[in-house]
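structure for this input, please:
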Amino acid sequence: MADERLIAALDVPTRGQVEQLVVCLGDSVSYYKVGMELFYALGGDIVAWLKEREKKVFLDLKLHDIPNTVGNGLCSLLRLRPDILNVHTAGGLRMMQTASEALHHAADQAGIPCPKLIGVTVLTSMDAEDWAGLGHTGTIADAVLRRAKLAQEAGLDGVVASPAETAEIRRACGEDFLIVTPGIRPAGVSHDDQRRVMTPAGAIRAGASQIVVGRAIYASENPHAAAEGILKEMEAVS
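Now for the predicted structure:
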């Protein structure tokens, strides 16, 4: 069985590219992230296609709106049977509480398992200069930790956070709190537009529950070999 700590990001725009990548990765990867680019291009059909192939899906849409709109939006997405959904913690405590309550109620009414609901803290593309430019006076690390604690208080299952903040979140929120970590770059791979990055081994060592890897897999000349290399690196610190 594939190691579910690795989530491969399907950050590609077409159905053909998705199918080619999933077939290439085969049994090496069982968990996939469907983000805005792919979902806005193909809609829920691509999630259904993955589920038909017994893959797990992190539907990464970062819902951020007034509480009732986010709650209703999550309930609409429930029909796709994703395994993880997310909202943005910038929406605040009440929005996150409403989202969690609405999703759990809808799942109970439908008689299906409730997806994990996690909160995006601060995008991994942001650095200190970007953060200050938004008018924030504190550090990114402080904001991430504060938002993680708020997400836990709201009843969320975990957060999305960069590997740079993972260890502090783990200490503050406990072992059962889900920490999904993007910004993963194996040694020798370009950081591209990510700023707060770490290797797969470093992220697992810091306390990440799951890591999200995109370009390092889908843009590789041999995606299957790239994924296998990441899995071996993770196993070395298990």
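
can we go C-alpha only for contacts and neighbour counts from here?
Noted.

any idea which strand is longest in this protein?
strand 56-63 (DSSP state E).

list of residues touching it?
30-36, 47, 50-51, 70, 73, 82-88, 119-120 (CA atoms under 8 Å, 6 or more residues apart in numbering).

could you do stretch 30-43 as well?
Taking CA under 8 Å, 6+ apart as the rule, stretch 30-43 contacts 2-4, 6-15, 46-47, 54-61, 212.

buried residues, it. List them.
Neighbour counts over stretch 30-43 (16 or more other CA atoms under 10 Å) mark 30-36, 38-39 as buried.

swap in stretch 184-204?
184-186, 191, 194, 196-204.

ditto for stretch 95-102
95-100, 102.

in space, what's closest to residue 94 - neighbours in sequence excluded?
residue 67 (6.7 Å; CA to CA, 6 or more residues apart in numbering).

counting neighbours, what do you get for that neighbour?
Residue 67 has 19 neighbours, counted by other CA atoms under 10 Å.

residue 238 versus that one, what's the distance?
Plainly put, residue 67 is 39 Å away from residue 238 if you go by CA to CA, to the nearest Å.

to compare against the first, here's another:
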Amino acid sequence: MNTNPIIALDFKNMEDVLAFLQPFDEQLFVKIGMELYLQNGPAIVKEVRDLGHDIFLDLKLHDIPNTVGQAMKGLSRLDIQMINVHAAGGSKMMEAALAGLKEGGSSAALIAVTQLTSTSENLMNKEQGIPGSINDSILNYAHVTQNAGLAGIVCSANESAMIRDALGEDFLKVTPGIRTMDDAKGDQVRIATPEFARQNGSTHIVVGRSITQDADPVAKYHSIKKAWELGC
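Take a look at the predicted model:
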């Protein structure tokens, strides 16, 4: 699988996406999230794939097993390389999602969100009602995810080494919340640099505003890609 930094296409419309991608003369791995997908539909996936780029469709499905399974079966018709669900939906939901994806003939990697990188331990304890440390919650979700047959999880770089040690090198650890030292923190709580993420066991990183809002996105992408590769 493509292990280049995944660029989060945090745009509202197809025109902005295509304008952003136009200066790049190489295959990219990009993330299409809920805002972009729901406002533009499957056409945005086709447009980006027609340009030769790999796609992580970040929809974070979370519903009863049958609903998620049928939704994933429909999404399997899209030419995507990665897609996700919420681990909080439970093992039956994740198994249904995987079955729907396979039934539709897709070989996309299915991963699960553990705790969002915008979630602090205090929020998890007080608002989600989950006691203990955030690491305990993430590790528990990771075990449930692997047992359900999924390819990996979404987690912050701070938990990647813990997940690697518990579940192995091959279990995907997709890390959002990536920033360089000069970037603004934004609404992320658990953030990390590309070098730290690689050294701590992340298999993929997701980078959004650090690239998309830079004055020279192509140069910034290559800077982050170099840092990611040198972190080995």
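
all helices for structure 2, in order.
Remark: helices assigned in structure 2 by DSSP state H are 14-21, 34-40, 42-50, 65-75, 91-103, 121-126, 134-147, 157-167, 194-199, 209-212, 217-230.

so where is the last one in structure 1?
Per TM-score structural alignment, the counterpart of helix 217-230 of structure 2 in structure 1 is residues 223-236.

also the fifth one?
Counting by TM-score structural alignment, helix 91-103 of structure 2 pairs with residues 93-105 of structure 1.

by how much does the matching stretch deviate from structure 2 on average?
Stretch 93-105 of structure 1 differs from its equivalent in structure 2 by a mean of 1.4 Å after superposition (mean CA distance after the TM-score superposition for structure 1).

contacts for that stretch, please.
Under CA under 8 Å, 6+ apart, the answer for stretch 93-105 of structure 1 is 65-68, 70-72, 74-75, 78, 87, 89, 114, 117, 150-151, 153-156.

just the buried subset of those, written out for ChimeraX, thanks.
Here the buried members of the contacts of stretch 93-105 of structure 1 are turned into a ChimeraX selection, burial being counted by 16+ other CA under 10 Å:
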select :65,67,70,71,72,74,75,78,87,89,114,117,150,151,154,155,156
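
matching residues in structure 2 for stretch 189-202 of structure 1?
If you align by TM-score structural alignment, stretch 189-202 of structure 1 falls on residues 183-196 of structure 2.

what about that stretch, start to end distance?
Chord length of stretch 183-196 of structure 2, first to last residue, is 15 Å (CA to CA).

quick one: distance of it to the chain centre.
Chain-centre distance of stretch 183-196 of structure 2: 15 Å, with CA atoms, centre = their mean, to the nearest Å.

ditto for stretch 96-111 of structure 1
20 Å.

for stretch 172-189 of structure 2, same thing?
On CA atoms, centre = their mean, the centre of stretch 172-189 of structure 2 falls 12 Å from the chain's centre.

next one: stretch 57-69 of structure 2
Taking mean C-alpha positions (CA atoms, centre = their mean), stretch 57-69 of structure 2 and its chain are 15 Å apart.

residue 57 of structure 1 matches what in structure 2?
That one, residue 57 of structure 1, aligns with residue 55 by TM-score structural alignment.

count of neighbours near its match?
26.

same question for the one 3 residues further on.
Other residues within reach of residue 58 of structure 2, judged by other CA under 10 Å, total 20.

residue 140 of structure 1 matches what in structure 2?
By TM-score structural alignment, residue 140 of structure 1 lines up with residue 134.
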